[in-house]
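Peer 1: Prediction below, plus the sequence it came from.
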Amino acid sequence: MNIKDHIRGVPDFPKPGILFYDISTLLAHADAWQVAMGRLARDVRRYQPDVLAGIESRGFLVAAPLAMKLGCGFVMLRKKGKLPGKTIRHDYALEYGTDSIEIQQDAIAEGQRVVVLDDLLATGGTMTAGIELLRKIGAEVTGAASIVELAFLPGRQRLKELGVPFTSLASYDE
């Protein structure tokens, strides 16, 4: 099965000139979703995770069912102010400004092996911030993965520079 057959391209979203890769069509197709989770489980299992960290919010859709499939824990990396209790924040630069990502202070024990997941890797800014946050709290980030990769953007290279291996199910070159 070609996973790309179940990912819809939406032109000019969220703004003109952008082609948005919509995974909702993949999620809605039971067989394709099962195949995608099976393939991702096979790829992510190599990294021997204790915990999967999903990046808000579509990363939750990938990481939570995958954690169940792999028999490991799941934690959320969220925008500032969205998690209850004590949190640890990491600020990071965007093209035009800054943003923040947080994790609950007690979500990961020091030394736990973590794989970071999102639906899509583009420039790698948010994924890199997630890795830096997890390292800040003592996690060993053993890998990163997504359903879609925009290979013409520098995301994979940025993760490589951090020493984090990356895998995706569908790569687009333009």
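Peer 2: Looks like it came in fine. Numbering: from 1, shown residues only.
Peer 1: contacts, neighbours, all on C-alpha from now
Peer 2: OK.
Peer 1: Report the contact partners of residue 148.
Peer 2: Contacts for residue 148 (C-alpha atoms under 8 Å, 6 or more residues apart in numbering) come out as 21, 119, 120, 121, 168, 169, 170, 171, 172.
Peer 1: are any of those buried, and which?
Peer 2: 21, 119, 120, 121, 168, 169, 170, 171 (16 or more other C-alpha atoms under 10 Å).
Peer 1: Closest to the centroid, which residue in the chain?
Peer 2: Of all residues in the chain, the one closest to the mean position by C-alpha atoms, centre = their mean is residue 118, 2.0 Å from it.
Peer 1: and which of the contacts of residue 148 is nearest to residue 38?
Peer 2: Ranked by distance to residue 38 (C-alpha to C-alpha), the contacts of residue 148 are led by residue 169 at 10.6 Å.
Peer 1: Tell me the secondary structure at the nearest residue to that closest one once chain neighbours are set aside.
Peer 2: In space, and not counting its chain neighbours, residue 169 is closest to residue 147: 4.9 Å by C-alpha to C-alpha, 6 or more residues apart in numbering. Secondary structure state of residue 147, per DSSP: H, G, I helix; E, B strand; the rest coil, is strand.
Peer 1: was I right about residue 147 contacting residue 170?
Peer 2: Yes. With contact defined as C-alpha atoms under 8 Å, residue 147 and residue 170 form a contacting pair (6.1 Å).
Peer 1: before we move on, back to that, nearest to residue 47 among the contacts of residue 148?
Peer 2: Top of the list for closeness to residue 47, among the contacts of residue 148 and by C-alpha to C-alpha, is residue 168 at 13.6 Å.
Peer 1: Comparison target below:
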Amino acid sequence: MDLGTEGKLQLVQKHIRAFPDFPKKGILFRDICPILKSPAALTAVTDLFEEHVRNHYQQVDLIIGLDARGFLFGPLLAQRLGVGFVLVRKKGKLPGTTVCVAYDLEYGTAEVEIQEDAVAPGQKVLIIDDLLATGGTLYAACELMKKQQAEVLGCMVVIQLKDLNGADRLKPHGVFSLLQY
């Protein structure tokens, strides 16, 4: 049974759990784990991302997934599209020569990296993660792609927390989100 776009979005939303005061008081954590447990919900996420990409981009060379939850959705989408998948990891997790970018967190700094030969100059890439909050990690991934001279077509997330204005930080890159809170 084909649910259609709205039905798929409803199915995905039904599989998002909210946990108040996690990881600290005042935070409402949006948990995507139930999506992963449901083959139908996971298929709906992949279908919705695929539909967006096919409708908005003529050429995509690579899907770039962020550590760690971008690794859950990115390879499925890349396989559907018949393109490669590249990991953006926390510093120190990849073998070989890497390219690194530091970025600010509310409590300090962090670094992400890719393998130096993972993305070639001029390749057209989409960056994927589970959640957009303040945009720090997605911004760092965009900066990594800039260092590699790749063309960032846009960013995609399952959930966007609109009040945190992360999409503003990513401009001029657009953000496609399945759900907004």
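Peer 2: Looks like it came in fine. Treat the numbers as computed from the prediction; the structure is a model and nothing was measured.
Peer 1: where does the TM-score land?
Peer 2: The TM-score (TM-score structural alignment, normalised by the length of the first structure) is 0.94; 170 aligned residues with a C-alpha RMSD of 1.0 Å.
Peer 1: if you go through the second structure in chain order, where are the helices?
Peer 2: Taking DSSP state H, the helices of the second structure run over residues 4-14, 33-37, 39-56, 70-81, 136-147, 166-170.
Peer 1: quick check, distance from the third one to the centre of its chain.
Peer 2: Just to be clear, that refers to helix 39-56 of the second structure. Here helix 39-56 of the second structure shows a centroid-to-chain-centroid distance of 13 Å under the convention C-alpha atoms, centre = their mean, to the nearest Å.
Peer 1: what packs against that helix?
Peer 2: With contacts taken as 3 or more C-alpha pairs under 8 Å, 6 or more residues apart in numbering; DSSP states H and E, helix 39-56 of the second structure sits against helix 4-14, helix 33-37, helix 70-81.
Peer 1: most neighbours per residue, which of these?
Peer 2: helix 70-81 (a mean of 20; mean count of other C-alpha atoms under 10 Å).
Peer 1: Which stretch of the first structure lines up against stretch 25-45 of the second structure?
Peer 2: Mapped onto the first structure using TM-score structural alignment, stretch 25-45 of the second structure covers residues 16-36.
Peer 1: Residues contacting that stretch, please?
Peer 2: In this structure, residues lying in contact with stretch 16-36 of the first structure by C-alpha under 8 Å, 6+ apart are 1, 3, 6-14, 119, 147-148, 169.
Peer 1: Show me the two of those residues that sit farthest apart.
Peer 2: Maximum distance among the contacts of stretch 16-36 of the first structure (C-alpha to C-alpha): 28.6 Å, for 1 and 14.
Peer 1: Distance of residue 25 of the first structure relative to residue 4 of the first structure?
Peer 2: Distance, residue 25 of the first structure to residue 4 of the first structure, using C-alpha to C-alpha, to the nearest Å: 10 Å.
Peer 1: Same check on residue 158 of the first structure?
Peer 2: Distance of residue 158 of the first structure to residue 4 of the first structure, computed by C-alpha to C-alpha: 24 Å.
Peer 1: Then residue 120 of the first structure?
Peer 2: 13 Å.
Peer 1: hang on, the earlier thing: any chance of JSON lines for the helices of the second structure, columns distance to residue 91 of the second structure?
Peer 2: Listed next are the helices of the second structure as JSON lines, based on distance: least, C-alpha to C-alpha, whole Å:
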{"stretch": "helix 4-14", "distance to residue 91 of the second structure": "32"}
{"stretch": "helix 33-37", "distance to residue 91 of the second structure": "25"}
{"stretch": "helix 39-56", "distance to residue 91 of the second structure": "28"}
{"stretch": "helix 70-81", "distance to residue 91 of the second structure": "16"}
{"stretch": "helix 136-147", "distance to residue 91 of the second structure": "12"}
{"stretch": "helix 166-170", "distance to residue 91 of the second structure": "21"}
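Peer 1: what's the closest of those helices to residue 116 of the second structure?
Peer 2: Across these, residue 116 of the second structure has its closest neighbour in helix 136-147 (10.0 Å, C-alpha to C-alpha).
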